[in-house]
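Asks: Just a sequence and a predicted model for now, questions to come.
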Amino acid sequence: MASVAVIVGGAVVNALAFSGSNYLFSMLGGSDAAEERKRHDAATERLQAAHVKWAQRRTVRLDWINEELHRQTHAVQTFRDVDAAIREYARVTGKELGSLDPEPQLSDFYTPSDAQKDREIAFVVLGMAATGLLAYKLSR
C-alpha cells in the first residue's frame, strides 16, 4: 500500500513541477516566444527533410558497396555500417571512396536567439533557487 502512495505522490509532484515550470517559462517568454517557436519549428522541419535525404544517400551508398563487393566476389558479409563498408571496399579493391556527409543536426539549421538563451538561463537559475529554498525550508 505504501508503494502505491509513493507512486501516486510522485506522479502528483511530477505533474505540479511540469505545470509550474511551464507557467514560469511562459511568464519569462515575453512577446517574442511565438516568433522563436516558429523559427524552431521551421528549423525542425528543415532538419527532418535533410535527415530523410541523408538517410536515402546513406542507403544508396551502402547498397552500392554491398552489391559491388558481392559482384566482385569479395563479400564475406553484408554491411550495415557505411563507414565499415567503405573501409572494407577500399581494402579489397584499392579504390578510395569519399566519406558520406555527416548526419544533419538541429544546430545546422537553428541557433537560439540571445533572448531565448537569456530566458533559459533565468529559468534554470530561478528553478535552482526555488529548489534550494524548498530544500532549506524542509530541512529546518
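Replies: Cool, got the structure.
Asks: all contacts plus neighbour counts: C-alpha atoms, from now on.
Replies: Fine.
Asks: Packing partners of the longest helix belonging to the chain?
Replies: Counting residues, the longest helix found in the chain (DSSP state H) is helix 33-71. For helix 33-71, the packing partners by 3 or more CA pairs under 8 Å, 6 or more residues apart in numbering; DSSP states H and E come out as helix 82-93.
Asks: still on that earlier bit, what residues of the longest helix of the chain count as buried?
Replies: For helix 33-71, a neighbour-count test (16 or more other CA atoms under 10 Å) marks 33, 36, 39-40, 43-44, 46-47, 50, 54, 58, 61-63, 65-66, 69 as buried.
Asks: Checking Glu120 next. Helix, strand or coil?
Replies: helix (DSSP: H, G, I helix; E, B strand; the rest coil).
Asks: And for it, the neighbour number?
Replies: The tally of other residues near Glu120 (other CA atoms under 10 Å) stands at 15.
Asks: just Tyr23 next, same as before
Replies: 12.
Asks: and what of Ile7?
Replies: 11.
Asks: And the helix or strand hosting it, how far out from the chain middle?
Replies: In the assignment (DSSP states H and E), Ile7 maps to helix 2-29. Relative to the chain's own centre, helix 2-29 is displaced by 24 Å; criterion: CA atoms, centre = their mean, to the nearest Å.
Asks: Now do that helix against helix 33-71, angle only.
Replies: 110 degrees (axes from the mean of the first three to the mean of the last three CA atoms, to 10 degrees).
Asks: Which strands and helices lie in contact with helix 2-29?
Replies: Short answer (3+ CA pairs under 8 Å, 6+ apart): helix 2-29 packs on helix 114-139.
Asks: Which strands and helices lie in contact with the helix it packs on?
Replies: Going by 3+ CA pairs under 8 Å, 6+ apart, helix 114-139 lies up against helix 2-29.
Asks: what about versus this one:
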Amino acid sequence: MKSVRLFDYISFESDSWQVVAQDGPELALKSLTTNRIRRVPVADLLADESYLPDSSDRLPSLDNVAVLDTLDPTTREQTITLHRHVYEVLNGVPRAMARPRSSRRTSTASTTLWNSASTPRSKNYGVRARRWARAL
C-alpha cells in the first residue's frame, strides 16, 4: 500500500521531491533539483504510476526532532522512553548498546527481542511468552 508523510523524500514524474507541507487534501512538494514548489492533490500523487515512496519499512527517528522541545517535560520523557522500548523490541538490543550502523550486522529472526521472548526456554516461560505475544 502506498502512503506519504510530511517531510518524506519521494520520486514523482522523473524528479526527486520532498513533501514540505499539507493543506487539506493537497501536498506541497519541493523539487530537490530545482527548489521549485509544486502543489499536488494527495489522491493524484498516490494514484500516479510514476510515484515511488520512500522506503515504507523505515521507522520514525527521534534524532534531531524539534517537536520534542515543544512538549512538557513529563510527556517528553514518556515519548523518549516509549521510543527506547520500541527500538529494543524491534532491534533486540537497547539503543544505548547499539553499535553504529556501519559496523552493525543486520538483525536476524533469532536475534530480535520479539523472537527471543516468544521462544520458550522452559515450559512455564513459553506459556507466558505466547500469552504476551497474543496480547500484542
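Replies: The structure has been received and is ready for your questions. Keep in mind that what you see is a predicted model, and the values were worked out from it rather than measured.
Asks: What value does the TM-score take for this pair?
Replies: Once superposed, chain against chain, the TM-score is 0.23 (TM-score structural alignment, normalised by the length of the second structure); 58 aligned residues with a CA RMSD of 5.4 Å.
Asks: in the helix holding Ile7 of the first structure, what counts as buried?
Replies: Buried-residue list, helix 2-29 of the first structure, by 16+ other CA under 10 Å: 25, 28-29.
Asks: Turn those residues into JSON lines, columns for distance to Ser139 of the first structure.
Replies: Formatted as JSON lines, the buried residues of helix 2-29 of the first structure follow (distance: CA to CA, whole Å):
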{"residue": "Phe25", "distance to Ser139 of the first structure": "27"}
{"residue": "Leu28", "distance to Ser139 of the first structure": "29"}
{"residue": "Gly29", "distance to Ser139 of the first structure": "33"}
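Asks: How about Gln22 of the second structure, nearest residue that isn't a chain neighbour?
Replies: Ala28 (6.0 Å; CA to CA, 6 or more residues apart in numbering).
Asks: now that neighbour, what's its secondary structure?
Replies: strand.
Asks: show me the contacts for it.
Replies: Contacts for Ala28 of the second structure (CA atoms under 8 Å, 6 or more residues apart in numbering) come out as 19-22, 37-40.
Asks: Out of the residues you listed, grab the one that's most surrounded.
Replies: Highest count within the contacts of Ala28 of the second structure by other CA under 10 Å belongs to Val19, 20 neighbours.
Asks: Helix, strand, or coil at that residue?
Replies: Per three-state DSSP, Val19 of the second structure ends up strand.
Asks: ok, it touching Lys30?
Replies: Yes - contact criterion CA atoms under 8 Å: Val19 of the second structure and Lys30 qualify, at 6.5 Å.
Asks: Please produce JSON lines containing the contacts of Ala28 of the second structure, extended by distance to Thr79 of the second structure.
Replies: JSON lines is the format used below for the contacts of Ala28 of the second structure (distance: CA to CA, whole Å):
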{"residue": "Val19", "distance to Thr79 of the second structure": "25"}
{"residue": "Val20", "distance to Thr79 of the second structure": "24"}
{"residue": "Ala21", "distance to Thr79 of the second structure": "24"}
{"residue": "Gln22", "distance to Thr79 of the second structure": "25"}
{"residue": "Ile37", "distance to Thr79 of the second structure": "33"}
{"residue": "Arg38", "distance to Thr79 of the second structure": "34"}
{"residue": "Arg39", "distance to Thr79 of the second structure": "33"}
{"residue": "Val40", "distance to Thr79 of the second structure": "33"}
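Asks: which one of the residues you listed is nearest Val86 of the second structure?
Replies: Val19 (26.0 Å; CA to CA).
Asks: So which residues of the second structure form helices?
Replies: Under DSSP H, the second structure gives helices at 42-47, 67-70, 73-91, 113-118, 123-135.
Asks: These: which one's closest to Ser11 of the second structure?
Replies: Among the helices of the second structure, helix 42-47 comes nearest to Ser11 of the second structure, with 10.3 Å by CA to CA.
Asks: if we can go back for a sec, for the residue nearest to Gln22 of the second structure, give its distance to Leu113 of the second structure.
Replies: 39 Å (CA to CA, to the nearest Å).
Asks: Over to Pro41 of the second structure?
Replies: From Pro41 of the second structure to Leu113 of the second structure the distance is 41 Å (CA to CA).
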